[in-house]
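A.B. asks: Quick one, structure for this:
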Amino acid sequence: MLDIAPELSRWCAQGRDFAVATVVATQGSAPRRPGAALAVDADGTVTGSVSGGCVEAAVYELCRQALTSGTSVLERFGHDADDPFAAGLSCGGAIDVLVTPVPAGTPDADTLADALTAAARGEAVALVRGLDSPAGLLGRVLLVRPDGTGRGSLGGDARLDGAAAEEARALLGAGRTSTVRLGHDGSRCGETTTLLIETAAPPPRLVVFGAVDFASALVRVGEFLGFHVTVCDARAVFATRERFPRADEVVVDWPHRYLDSQRLDGRAALCVLTHDARFDVPLLERALRLPVAYVGAMGSRRTHHERLRRLREAGLTEAELARLRSPIGLDLGARTPEETALSIASEIVAERHGGTGRPLTGLCAPIHRDPSPGRPVRAGLPAVDGSGAGHPPRRVRATGPGPR
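C.D. replies: Sure, this is the predicted structure:
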């Protein structure tokens, strides 16, 4: 639900009762990933989405029912070709949705409000919720911050809260949302319980080195994609706020020196558009040794091979050089700065999600992939009866009390 934190934090501040539906797992092709949410308040006002339209009406009704009953429910929506009236996904996949009532003034609602307020401010925060009705955890809430402090409880053994907090901190560092299974005592042995861990983190960084016309277009695309965009160039006459009004930061500094001053996480993308070995080589020597998501450099193939020669002389290994995307971008036939920016942004998105960059027409791979490259698409949650079997098609429901 942290993806709709700004609106929900306002609802909490206004003392509204509401119910929130959150995608907790997906199977096959699904339009939204775990963490996507839809909320409905007591007056019927709606915000958010869980499926892009396929099952919104059915989820809306579940939220309304949860507001009346005061109980949480876990339900699956899939594709049922034999039932023309069934709410399901036209793409053929399936999603598991947790619907939780949030009556104002309860302890769990207050914990949710703290998490939503932090996420709306752009702060890093994780929200852990139980998904098992038999264990009495369905809908319970634990807030975890990067320093390990937090609020709330999953309602069981304190060791489970501690282990869940450690899992949450790890996912926060990666900027990921996922389900995990832990024992009721926090171990990974014996009977386990399923937890959803949602994370909200500051926007990923896009650092554009080289204050050129292509950079101006890339700044606009990066802003559209939700990056925190920085433009850096050693030439003060080019690196100006007037030339890059949409950038979050415009920095006048030698690129490699600026990079040395930054702490970048594994979601950051670095785009080198300078075309000048004086800037490129010392910058890429550092960038290719950082655990960032993407490093790309602009230039012709001749420039690329000369750049590789210089980087080898600087001591970079073949494995490090293999991380460099150069010439930068996907082959879109781009010519204008705007088309080139689209080409670069497309490659960044493909790298993030493990895409091929090829046309979807005729491609057999799933359209909607797991957000972490190399990780299999989740096959759904274990059965809520604890048997370990998978859910049957379309609907499985587990209920439990709402936030207390």
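A.B. asks: contacts and neighbour counts: CA atoms only from here.
C.D. replies: Fine.
A.B. asks: which residues of the stretch 201-350 of the chain fall in helices?
C.D. replies: Applying DSSP state H, counting those that start in this stretch to the stretch 201-350 of the chain gives helices spanning 213-224, 255-260, 277-287, 301-313, 318-321, 337-353.
A.B. asks: For Ala13, which of these is the nearest?
C.D. replies: Ala13 sits nearest to helix 213-224 of all those, at 28.8 Å, using C-alpha to C-alpha.
A.B. asks: Run the angle between that closest one and helix 337-353 for me.
C.D. replies: 50 degrees (axes from the mean of the first three to the mean of the last three C-alpha atoms, to 10 degrees).
A.B. asks: which residue is nearest the middle of this protein?
C.D. replies: Nearest residue to the geometric centre of the chain (C-alpha atoms, centre = their mean): Arg176, 5.4 Å.
A.B. asks: if we can go back for a sec, could you dump the helices of the stretch 201-350 of the chain into CSV with distance to Ala168 and mean neighbour count added?
C.D. replies: Output for these, formatted as CSV (distance: least, C-alpha to C-alpha, whole Å; neighbours: other C-alpha atoms under 10 Å):
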stretch, distance to Ala168, mean neighbour count
helix 213-224, 28, 20
helix 255-260, 28, 18
helix 277-287, 28, 19
helix 301-313, 38, 15
helix 318-321, 30, 13
helix 337-353, 21, 19
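A.B. asks: ok so, going back, assumed the residue nearest to the centre of the chain was part of a strand.
C.D. replies: No - residue assignment for Arg176, taken from DSSP: H, G, I helix; E, B strand; the rest coil, gives coil, which places it outside any strand.
A.B. asks: what's near enough to touch Glu7?
C.D. replies: Under the criterion of C-alpha atoms under 8 Å, 6 or more residues apart in numbering, the contact partners of Glu7 comprise Thr47.
A.B. asks: Distance check, it against Gly53.
C.D. replies: Summarising the geometry, the distance separating Glu7 from Gly53, computed by C-alpha to C-alpha, to the nearest Å, is 19 Å.
A.B. asks: cool, and Thr47?
C.D. replies: Here Thr47 is placed at a distance of 13 Å from Gly53 (C-alpha to C-alpha).
A.B. asks: quick one more, to check against the first:
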Amino acid sequence: MLNIADTLHTWCREARPFALATVIQVSGSAPLPVGTALAADADGNVVGSVSGGCVEGAVYELCQQVLKSGEPPTRARFGYSDDDAFAIGLTCGGELDVLVQRIAPTDHRHLTAALNEVTSGRPAAVAQIIDGPEELLGRMLSVTGDGSTHDATVGGEEWEGAVAAQARALLRAGRSDRVEVGGDATTCPERLTILVHTHASRPRMLIFGAVDFAGALSEIGRFLGYRVTVCDARPVFATPARFPHADEVVVDWPHRYLAATEVDARTAVGVLTHDAKFDIPLLRLALSLRVGYVGAMGSRRTHEHRLELLREADVPEEHLARLHSPIGLDLGARTPEETAISIAAEIVAHTHQGSGTPLIWSTGPIHHKTTPPMASSQA
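C.D. replies: From the prediction side, this is the model:
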């Protein structure tokens, strides 16, 4: 639905009811992906598309029917017609399922909040229940870039917690997807299929220090979906040829680059230089910013000395408590590649509030019931 966010935002601000038709499943050669939407209001205004033209008329009529009758959300399937090339159907040979529901903006203030974020260029996600108990079909929950949940309508704390966790995870990853939740006694008693619509750029991973560990970490960071930047003040080391997996390689003093670049609550900062002239001004700044993770490489002795220098630089204790150092989980890593895995594992564990212990040592659900906000406590 975020393909038509501008118009939906206007209609929501005007408290104008509308019918929303969302592609919830495709098979074969369907022209548009899952999540694409068409909307129509009572005055006959229509925006968006679900098929590139093949079945727009039929979907529009269904929208008007749902909008005027106020009937519950309804699903419809459209496919290729062998008998009549001009009949309602997808001449491309595919099939698509569409969910049509009536939206009254006064009852969906969370949607208005999410659309406001999207149209302002900020990250947001809308989770929409597309399969499950009939009374929950079409219900939505919105999550904004700081991880806040807005006026959930999915029903009940158990439902809300499970759906919000999936929405936050996909928002962090910057992708839309269909996911299953529930179906067990520890989360939701019944199984739900939700479609999470996201608007988010890739989260950033800022790696400071053009060393071998940075090369391995940039590769795994990109694999995890981060937009990776490697920064070092030494031009002989900070070259694109040495870091082919980084999205950008910057030659600059680390603290100066960090002060000038854009970060948010999903940003992961890795300080791999273990050189005080770089580390101290950089960490002093990084620990004061609204970022999700800050880690610094070095031995325990290096870490203790670094803490002394940061305290001398008047860094508050609550900022120091955010520093992950020595960086990474205890995997017994030796090589740059193994070390990169240990760092990435700690970032994932911190993001989802995982313990980092082997699952065989724990009991209860493997997946956490809820996901924390997208940033740790901030200054």
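A.B. asks: re earlier: Thr47 and Gly53 of the first structure: which is more packed in?
C.D. replies: Legend: neighbour count by other C-alpha atoms under 10 Å for Thr47 of the first structure and Gly53, higher for Thr47 (14 against 10).
A.B. asks: so that one touches Leu38, yeah?
C.D. replies: Yes - distance between Thr47 of the first structure and Leu38: 5.7 Å, which falls inside the contact criterion (C-alpha atoms under 8 Å).
A.B. asks: Leu217 of the second structure sits in which helix or strand?
C.D. replies: Counting by DSSP states H and E, the secondary-structure element that holds Leu217 of the second structure is helix 212-223.
A.B. asks: Pull out the buried positions in that helix.
C.D. replies: Buried residues in helix 212-223 of the second structure, counting neighbours by 16 or more other C-alpha atoms under 10 Å, are found at 213-222.
A.B. asks: One more: stretch 121-136 of the first structure?
C.D. replies: 123-133, 135-136.
A.B. asks: For Leu321 of the first structure, state which of the residues you listed is nearest.
C.D. replies: Relative to Leu321 of the first structure, the closest of those is Ala124; by C-alpha to C-alpha it sits at 32.1 Å.
A.B. asks: Would you map the strands across the stretch 51-200 of the first structure?
C.D. replies: Listed in chain order, the strands of the stretch 51-200 of the first structure (DSSP state E, counting those that start in this stretch) span residues 71-77, 94-102, 125-130, 141-144, 150-153, 178-183, 192-200.
A.B. asks: Please name the residues that touch the residue nearest to Val180 of the first structure when sequence neighbours are not counted.
C.D. replies: In space, and not counting its chain neighbours, Val180 of the first structure is closest to Leu195: 5.4 Å by C-alpha to C-alpha, 6 or more residues apart in numbering. The contact partners of Leu195 of the first structure, by C-alpha under 8 Å, 6+ apart, come to 128-132, 179-182.
A.B. asks: returning to that earlier point: need the helices of the stretch 201-350 of the first structure in TSV (columns: distance to Ala170 of the first structure).
C.D. replies: Below are those laid out as TSV (distance: least, C-alpha to C-alpha, whole Å):
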stretch	distance to Ala170 of the first structure
helix 213-224	26
helix 255-260	25
helix 277-287	23
helix 301-313	33
helix 318-321	25
helix 337-353	18
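A.B. asks: mind checking which of the strands of the stretch 51-200 of the first structure is nearest Ala341 of the first structure?
C.D. replies: Comparing these against Ala341 of the first structure with C-alpha to C-alpha, the closest turns out to be strand 192-200 (26.8 Å).
A.B. asks: average gap between the closest one and the second structure?
C.D. replies: Taken over the aligned residues, the distance from strand 192-200 of the first structure to the second structure averages 1.1 Å (mean C-alpha distance after the TM-score superposition for the first structure).
A.B. asks: got the end-to-end distance for stretch 250-259 of the first structure?
C.D. replies: In stretch 250-259 of the first structure, first residue to last residue: 14 Å (C-alpha to C-alpha).
A.B. asks: so which of the contacts of Leu195 of the first structure persist in the second structure?
C.D. replies: Counting by both residues aligned by TM-score structural alignment, their matches' C-alpha atoms under 8 Å, the second structure reproduces these contacts from those: 128-132, 179-182.
A.B. asks: where along the second structure do the helices fall?
C.D. replies: Counting by DSSP state H, the second structure has these helices, from start to end: 5-13, 56-69, 109-119, 157-173, 212-223, 254-260, 276-286, 300-312, 317-320, 336-352.
A.B. asks: Would you enumerate the residues in contact with Val269 of the second structure?
C.D. replies: If you count contacts by C-alpha under 8 Å, 6+ apart, Val269 of the second structure has them with 205-208, 286, 291, 293-295.
A.B. asks: Swap in 6 Å and give it another go.
C.D. replies: Neighbour list for Val269 of the second structure: 205-206, 293-294 [criterion: C-alpha atoms under 6 Å, 6 or more residues apart in numbering].
A.B. asks: Repeat that for Leu99 of the second structure.
C.D. replies: Neighbouring residues of Leu99 of the second structure by C-alpha under 6 Å, 6+ apart: 21-22, 74-75.
A.B. asks: let's go with 10 Å and repeat that
C.D. replies: For Leu99 of the second structure, the residues meeting the contact criterion (C-alpha atoms under 10 Å, 6 or more residues apart in numbering) are 20-25, 37, 59, 63, 73-77, 129-131, 137-138.
A.B. asks: Buried ones among the residues you listed?
C.D. replies: Neighbour-count burial (16+ other C-alpha under 10 Å) is assigned, among these, to 20-25, 37, 59, 63, 73-75, 129-131, 137-138.
A.B. asks: if we can go back for a sec, could you export the contacts of Val269 of the second structure to CSV, including columns for distance to His108 of the second structure and neighbour count?
C.D. replies: Formatted as CSV, the entries for those read as follows, by distance: C-alpha to C-alpha, whole Å; neighbours: other C-alpha atoms under 10 Å:
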residue, distance to His108 of the second structure, neighbour count
Met205, 34, 25
Leu206, 37, 26
Tyr293, 33, 25
Val294, 37, 21
